[in-house]
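K.L.:
Generate coordinates for the sequence data below:
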Amino acid sequence: MNGNRFGRLFQVTTYGESHGDAMGVTVSGCPAGLELDESDVQAELDRRKPGQSMITTSRGEPDAVSINSGTQDGYTTGTPIGMVIENKDARSGKYEPFVTAPRPSHGDFTYSAKFGTRNWGGGGRSSARETVNWVAAGAIAKKILEREGIQVKAHVNQIGDIEAPPVTFEEMLEHTEKNEVRCAHPETAERMRDRIDEYQKAGDSIGGSIYFEARGVPRGLGAPRFDSFPARLGKAMFSIPATTSFEFGLGREAREWTGSDRNEDWEFSEDGDPVPEGNTHGGLQGGITTGQPIYGEATWHAPTSIPKTQKTVDWETGEEKEIQVVGRHDPVLPPRAVPVVEAMLNLTIVDFMLLGGRINPDRLDGRPGEYATEYHPSSPDNE
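P.N.:
You can find the predicted model right below:
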């Protein structure tokens, strides 16, 4: 199975299945000299882990991370960073009825049709459980970007038909983590919570969306066409399970704007550089960053694992049957997807920063030690 690696210079390779022994990720391309320990990664994993509230799955995973390579004395060494998160609360027995009877709208049949086999416990590799690896890797990218003055934040801006009004970046920083819905508009968060309760009590689920924003990203990242910034970011967002749309800037609204309305005149900044007068393009023009805030939105469909009675077929017996997907599942996805979105945005940005030469790919400044300024591992004299 391919498709287990993300990034070009900052490469993330993952393994693990929902009900396997553990999840794991290897991060290659992190420069040496970054101060890093398990608490840095754990802080992000705690935001994603299950069992945080009544609107998340009750699966009791501590998601405790162990860093087993790539660091020495609290700093990265430049070699691959290996991290493991053990699965502690897997219960595969409830999935046995679906071995040959696919659950509606899951990847059960498509995986079996492609590979001739699959790990059916909890959805195996197709489960969103796998995103724990991405959040762990994203925590490292976040630490690198913080050194560069780059901030990334997201919040839930819509659940079902309840939509939050626009909020500022500062409001997202202040309010997102203060409620279980992760909506930065407190009044709307309460209405969202009530709506989720309604669907949960009815044995159903509901979809929603997440607004994201990045501040401090320099101009000049990205390239035309296949390596454009939005193309790579779109790949990152669509990799998240259950994502159905991704947009930046005006997004879908752009189809209603005329060229004269959307086009932004150029002016000089205080530093004397040309800058667009506005930012309807979401910080991206020609597939390349403008230096303005990057912002956009991604949408998730309702979780497909619901306790309502549904119909399926058993491809082994040839029978039609009614099933109930009994287990521990989220009634809505965006609240736990917020840290995943932030992780994928961080990973995308740091990869472009390395590719564009904005970050030294070999080592970061500030690593204490005798050879902090003289020793260069990549030079011919030291091979």
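K.L.:
only C-alpha atoms for contact and neighbour calcs from this point on.
P.N.:
Will do.
K.L.:
The nearest residue to Arg47 once chain neighbours are set aside in helix, strand or coil?
P.N.:
Leaving aside its chain neighbours, Arg47 sits nearest to Pro339 (6.5 Å; criterion: Cα to Cα, 6 or more residues apart in numbering). Per DSSP: H, G, I helix; E, B strand; the rest coil, the local secondary structure of Pro339 is helix.
K.L.:
For Pro339, give me its contacts.
P.N.:
Residues near Pro339 by Cα atoms under 8 Å, 6 or more residues apart in numbering: 44, 47-48, 135, 154.
K.L.:
any idea how far it lies from Lys201?
P.N.:
Distance from Pro339 to Lys201, counting by Cα to Cα, to the nearest Å: 26 Å.
K.L.:
if we can go back for a sec, most surrounded residue in the contacts of Pro339?
P.N.:
Val135 (29 neighbours; other Cα atoms under 10 Å).
K.L.:
So that one sits against Ala343, correct?
P.N.:
Yes: counting by Cα atoms under 8 Å, Ala343 is a contact partner of Val135 at 5.3 Å.
K.L.:
to compare against the first, here's another:
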Amino acid sequence: MSTFGTLFRVTTYGESHCASVGAIIDGCPPGLPLVAQDVQTQLSRRRPGQSNLTTPRDEKDLVHLQSGIEHGVTLGTPIGLLVRNEDQRPKDYSETDLYPRPSHADWTYLEKYGVKASSGGGRSSARETIGRVAAGAIAEKYLKMAYGIEIVAFVSSVGKVSLPSVASPPSQVPDDEDDVVEDALSPEFVELLRTVTREKVDAQPTRCPHAETSERMIKRILRAKDANDSIGGTVTCVIRGVPAGLGEPVFDKLEAKLGHAMLSIPATKAFEIGSGFRGTQVPGSRHNDAFVRRADGGLGTRTNWSGGVQGGISNGEDIYFRVGFKSPATITQPQETAQYDGTPGVLAARGRHDPCVVPRAVPIVEAMAALVIMDQVLIQNARKTASSLLPPITTLPPTMVKPPKAEGEGEKKQ
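P.N.:
Prediction:
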């Protein structure tokens, strides 16, 4: 469906070549300072035409806030926003009247609905993500103001070109010594997750915060572009400052919600959280995150291979995950395929398309992460408020009940 979230609900609308795209956001708390520029910053990071690494479609993606805000403050009522489509070329898609584009959604949409958009992929186009990014920017502002939460995503690989610190290289050891392995993630990668900022990410056109790797990525993307081809990659995201206790077992675990959100983004094919698949190669004795006392008296973990989530619930550590994006389906290179009626033929698609989507996917990943955390924060706060109206629990052993915090303990640092 086109709606995401439980208490913070976002409904997006629009096709790639219709009059406008946008969203309705329901459940935003009242009293949040909000102006168009708060949303525009992220939309401008997502928009096409940013460099020769992206589609040349020239859209400014200017947001128009329609409702739910007065005098720069949210009212608690639904927020409506729209972005007009301006640089449209439907004639570039006339060949899709005959051919379903290989690995695109033309065929599946037609099979599902019996009718499809005539150009640009319709709802399957990444143009739909404008509404998500706008809504995510609103959620992110609340999370920053209320909890100090920071969300930073970056490109970690393009094709076979990847950050040198993504993971320690697999150890080549005999089978009888296969427990002798490196840590699940390299110290360099752990440090990157702790310190990376959007400023460092945006300093490179690829949005990879490592200049040397970024240069190699540029060459790989341009090689695909020059060959009228495309290439995929991965985006890594870290969420810092998340409170413990978010996530709704058993079917709505936090990592399940994050996976749902990320795999709903166009062109995604993979999701892993924490140490991910690499963690399957590490013995539990080395992979377990031992608990330690924090400076504030609470519990933390010495390592964070869990990626900030245990038992489907946030544990207060940084949450990090990686999303895999396939090579864009629409390419201008001639491809042998079949028409809708099964007649063999050759399709050389036209139009303006990204040779690699990952640089522009960064704010989309951040937005979907913000939507998940925002929804879970509201759900957990509703539970805590309902519980606070009851008398303190005195009938259970102390080990079964969380002790009350001392006055001032656990408050957000300004």
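K.L.:
Let me see the TM-score of these two.
P.N.:
TM-score of the superposed chains, computed with TM-score structural alignment, normalised by the length of the first structure, equals 0.91; 358 aligned residues with a Cα RMSD of 1.5 Å.
K.L.:
thinking again about what came up before, which position in the second structure pairs with the residue nearest to Arg47 of the first structure?
P.N.:
With TM-score structural alignment defining the correspondence, Pro339 of the first structure maps onto Pro363 in the second structure.
K.L.:
Next one: Ser127 of the first structure from Glu256 of the first structure, what distance?
P.N.:
Distance, Ser127 of the first structure to Glu256 of the first structure, using Cα to Cα: 37 Å.
K.L.:
Where do the helices of the stretch 201-350 of the first structure begin and end?
P.N.:
Taking DSSP state H, counting those that start in this stretch as the test, the helices found in the stretch 201-350 of the first structure are 229-239, 259-262, 334-355.
K.L.:
Adding distance to His175 of the first structure, write those helices out as CSV.
P.N.:
As requested, those are exported to CSV (distance: least, Cα to Cα, whole Å):
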stretch, distance to His175 of the first structure
helix 229-239, 23
helix 259-262, 31
helix 334-355, 13
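K.L.:
Please identify the most buried of these.
P.N.:
Burial of the helices of the stretch 201-350 of the first structure is given as mean neighbour count (mean count of other Cα atoms under 10 Å); helix 334-355 ranks first at a mean of 25.
K.L.:
check the fit of that helix onto the second structure and give the mean distance.
P.N.:
In the superposition against the second structure, helix 334-355 of the first structure averages 0.5 Å from its aligned positions (mean Cα distance after the TM-score superposition for the first structure).
K.L.:
ok now that helix, how far from the chain's centre?
P.N.:
In terms of Cα atoms, centre = their mean, to the nearest Å, the gap separating the centre of helix 334-355 of the first structure from the centre of its chain is 6 Å.
K.L.:
could you give the angle of that helix to helix 229-239?
P.N.:
Calculated by axes from the mean of the first three to the mean of the last three Cα atoms, to 10 degrees, helix 334-355 of the first structure forms an angle of 140 degrees with helix 229-239.
K.L.:
Tell me the secondary structure at the equivalent of Gln66 of the second structure over in the first structure.
P.N.:
When the first structure is aligned by TM-score structural alignment, Gln66 of the second structure is paired with Asn68. Per three-state DSSP, the secondary structure class of Asn68 of the first structure is strand.
K.L.:
Excluding covalently adjacent residues, which one is nearest to Asn68 of the first structure?
P.N.:
Per Cα to Cα, 6+ apart, closest to Asn68 of the first structure is Gly82, 5.5 Å.
K.L.:
Doesn't that neighbour belong to a strand?
P.N.:
Yes: Gly82 of the first structure forms part of a strand when assessed by three-state DSSP.
K.L.:
so what's it up against?
P.N.:
Contacts of Gly82 of the first structure (Cα under 8 Å, 6+ apart): 24-27, 67-70.
K.L.:
and these, which are buried?
P.N.:
Applying 16 or more other Cα atoms under 10 Å to the contacts of Gly82 of the first structure, the neighbour count classes 24-27, 67, 70 as buried.
K.L.:
ok, those vs Ile359 of the first structure, which is closest?
P.N.:
Proximity of those to Ile359 of the first structure was ranked by Cα to Cα; the top entry is Val27 with 16.3 Å.
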